[in-house]
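Peer 1: compute the structure for the input listed below.
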Amino acid sequence: MAVALTKETFNESVQNGVALVDFWAPWCGPCKMQLPIVEELSTELEGKATIAKINVDEQPELASQFGVMSIPTLILFKDGQPVDKMVGVQSKDALKNKIQGQL
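Peer 2: Now for the predicted structure:
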């Protein structure tokens, strides 16, 4: 299951290895389409990469920090640094390929 992050847990969760973070909100239609894909990846890549989500309504500081203007936005981190940013619904294969390219 994807980990729900807050500003308190964010740095610890992305500082080591590869992490995919989904910036979303419960009222966002495209986010509802993206969420099952993110959850599937979290199961498939367990132990290899961190798959996380951030509710932008509850964590506006994090959304602002990473320049998230529209959702869903998915940001791929490697050892705490953003290496890729995708806006809009992404296919499972596209996300998996990007994650595996950083492992």
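Peer 1: please make it C-alpha for all contacts and neighbour counts, starting now.
Peer 2: Noted.
Peer 1: helix or strand for K85, which one?
Peer 2: In the assignment (DSSP states H and E), K85 maps to strand 81-87.
Peer 1: chain center to that strand: distance?
Peer 2: Offset of strand 81-87 from its chain centre (CA atoms, centre = their mean, to the nearest Å): 9 Å.
Peer 1: can you list the neighbours in contact with the helix or strand following that strand?
Peer 2: Sequence-wise, the next helix or strand downstream of strand 81-87 (DSSP H and E) is helix 92-102. For helix 92-102, contacts defined as CA atoms under 8 Å, 6 or more residues apart in numbering pick out 18-20, 37-38, 41, 49, 76, 78.
Peer 1: can you pick the most crowded of those?
Peer 2: Of all those, the highest neighbour tally under other CA atoms under 10 Å goes to L20, namely 27 neighbours.
Peer 1: list the contacts of the residue nearest to G88 when sequence neighbours are not counted.
Peer 2: Nearest residue to G88, sequence neighbours excluded (CA to CA, 6 or more residues apart in numbering): P72, at 5.2 Å. By CA under 8 Å, 6+ apart, P72 lies in contact with 22-25, 28, 30-31, 34, 87-89.
Peer 1: before we go on, could you also do this sequence so I can check it against the first one:
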Amino acid sequence: MAKPAVVSDNTFQQEVINASNEQPVLVDFWATWCGPCKMLSPTLEQIADEKIGKLKVVKMDVDDNPEVASKFGILSIPTMILFKNGKPAAQLVGNQPKARILSQIDPLLS
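Peer 2: Here you go, the predicted model:
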């Protein structure tokens, strides 16, 4: 299974904002102590595998990277934000089933 890349406050601009001009980037905002975040992880790995070449999936630990989390108003985790063309295009909060995640992001993968 593909492991989503890990991004930080320092790499976010390049790895997410700039990269989303080439292909959409799904960011999973999470924390090591968050049970629902851990339950979501295998689902995101499956999506990363299935969408190779169409979608980049990355993870950002909100405890280690408070700057970006604050900038995008992350109050609950897990929160997923899909970035496209340098901007947020969709957002899901909580441990969502794979079908729900795909129903939100698939229309934006073009």
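Peer 1: can you calculate the TM-score here?
Peer 2: Here the TM-score for the pair of chains, by TM-score structural alignment, normalised by the length of structure 1, is 0.93; 103 aligned residues with a CA RMSD of 1.1 Å.
Peer 1: circling back to that earlier point, give the aligned equivalent of the residue nearest to G88 of structure 1 in structure 2.
Peer 2: Matched across to structure 2, P72 of structure 1 falls on P78, judged by TM-score structural alignment.
Peer 1: same question for L20 of structure 1.
Peer 2: Under TM-score structural alignment, L20 of structure 1 pairs with L26 in structure 2.
Peer 1: where in structure 2 does the longest helix along structure 1 align, residue-wise?
Peer 2: Using DSSP state H, we find that the single longest helix of structure 1 is helix 29-44. Helix 29-44 of structure 1 lines up with residues 35-50 of structure 2 when matched by TM-score structural alignment.
Peer 1: name the residues of that stretch that come out as buried.
Peer 2: If you call a residue buried by 16 or more other CA atoms under 10 Å, then stretch 35-50 of structure 2 has these buried ones: 37, 40-41, 43-45, 47-49.
Peer 1: can you redo those as JSON lines with distance to D61 of structure 2?
Peer 2: Below are the buried residues of stretch 35-50 of structure 2 laid out as JSON lines (distance: CA to CA, whole Å):
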{"residue": "C37", "distance to D61 of structure 2": "10"}
{"residue": "L40", "distance to D61 of structure 2": "14"}
{"residue": "S41", "distance to D61 of structure 2": "13"}
{"residue": "T43", "distance to D61 of structure 2": "17"}
{"residue": "L44", "distance to D61 of structure 2": "15"}
{"residue": "E45", "distance to D61 of structure 2": "16"}
{"residue": "I47", "distance to D61 of structure 2": "19"}
{"residue": "A48", "distance to D61 of structure 2": "18"}
{"residue": "D49", "distance to D61 of structure 2": "21"}
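Peer 1: let's verify E58 of structure 1: helix, strand, or coil?
Peer 2: coil (DSSP: H, G, I helix; E, B strand; the rest coil).
Peer 1: re earlier: most widely separated two among the contacts of helix 92-102 of structure 1?
Peer 2: The widest separation within those, taken as CA to CA, falls between I37 and K78 and amounts to 20.4 Å.
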